[in-house]
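K.L.:
Structure for this input, please:
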Amino acid sequence: MGRILAIDFGKVRTGIAVTDELQIIASGLETVATKELIEFLKNYTTSENVELFVVGEPKQMDNNPSESEALIIPFLEKLKKAIPKIPIERVDERFTSKMAVQTMIDSGLSKKKRKNKALVDEISATLILQSYLYSR
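P.N.:
Prediction:
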């Protein structure tokens, strides 16, 4: 079995989470500058066995795509061209950023650490991945 890698795509930063090889546990991996994301994923998939990419799908409350979906579509096309052997699935990511902040509060992190947007993105990617694992 290979790992599943989740992506919480952002205009500036992108949170990355990954499972263990048995696909049981989702863990935050890193936050990457979005402009370096494809290169990061190419390097990571060269050194690790990744079976699937799970990419957050931002939706509005009425189930329509959010504005940020317009940024994700071109990224998905680049990803398919750069790493064609790994399939991509989408997961509804509504409320993941709010849930990430709440997780940080519940964990007892200080206000200063909760303002770390890179950490919020990484936790959001972990929540997306955990949601995917629960749904299958």
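K.L.:
alpha carbons only for contacts and neighbour counts from here, please
P.N.:
Noted.
K.L.:
which helix in the chain runs the most residues?
P.N.:
helix 117-135 (DSSP state H).
K.L.:
how about this one, so we can line them up?
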Amino acid sequence: MARLMAFDFGTKRLGIAVTDPLQIIATGLMTIHPKDAPSFLKDYLSKEEVTHFIVGEPKQMDSSPSESTRHVEAFINMLKKQFPQIKIERIDERFTSKMASHSIAQCGLKKSDREKKGLVDTVSAVIILQTYLDKRSFGF
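P.N.:
Next up, the predicted model:
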């Protein structure tokens, strides 16, 4: 089987997570600058097969689009244009950063490590991917 890849998009950082080839476990891959995404993905996809991109969809509490939605839409359009063979799914990303920060705090890392924003973005991407895996396994 091929991997799934998830993104927590931000204008300054892009958190990336992937599954194992059996699509069982979500693992943080890295955080990069969004402008580096096309070249990073071309390189990664030359080595690994990915069938789906899972993109965190920013929403307000009332489920309306957030201010960052336009940036995420531009990112999704880039993915569609440059990687048309890969299916794109969206997952509600409300609270993922808060859940990521809480998870990191529970790991017992030093405060300086817990405050690294790139780590929060990578863990957020893992949460987005795990949410997708859970929904898929329950038939949603």
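K.L.:
Can you pull the TM-score for these?
P.N.:
Once superposed, the chains reach a TM-score of 0.98 (TM-score structural alignment, normalised by the length of the first structure), with 136 aligned residues with a Cα RMSD of 0.7 Å.
K.L.:
Now the longest helix of the first structure on the second structure. Mean distance?
P.N.:
With mean Cα distance after the TM-score superposition for the first structure, helix 117-135 of the first structure departs from the second structure by a mean of 0.3 Å once superposed.
K.L.:
what's that helix in contact with?
P.N.:
Around helix 117-135 of the first structure, the neighbours that count as contacts under Cα atoms under 8 Å, 6 or more residues apart in numbering are 4-8, 13-19, 23-31, 54-56, 91-93, 96-97, 99-101, 114.
K.L.:
What subset of these is buried?
P.N.:
Neighbour-count burial (16 or more other Cα atoms under 10 Å) applied to the contacts of helix 117-135 of the first structure gives 4-8, 13-19, 26-31, 54-56, 91-93, 96-97, 100-101, 114.
K.L.:
Show only the entries of those found in helices.
P.N.:
Taking DSSP H, the ones among those that sit in helices are 96, 97, 100, 101, 114.
K.L.:
ok, so of these, who is nearest residue 136 of the first structure?
P.N.:
Comparing those against residue 136 of the first structure with Cα to Cα places residue 96 closest, at 18.7 Å.
K.L.:
Tell me which residues of whichever helix or strand residue 77 of the second structure is part of come out buried.
P.N.:
Element membership for residue 77 of the second structure (DSSP states H and E) is helix 69-82. Neighbour-count burial for helix 69-82 of the second structure, counted by 16+ other Cα under 10 Å, picks out 69, 72, 75, 76, 79.
K.L.:
same thing with stretch 129-138 of the second structure?
P.N.:
Across stretch 129-138 of the second structure, burial judged by 16+ other Cα under 10 Å covers 129, 130, 131, 132, 133.
K.L.:
quick one: the first one and residue 108 of the second structure, what's the gap?
P.N.:
Going from residue 129 of the second structure to residue 108 of the second structure by Cα to Cα, to the nearest Å gives 23 Å.
K.L.:
How about the second one?
P.N.:
Counting by Cα to Cα, the gap from residue 130 of the second structure to residue 108 of the second structure is 22 Å.
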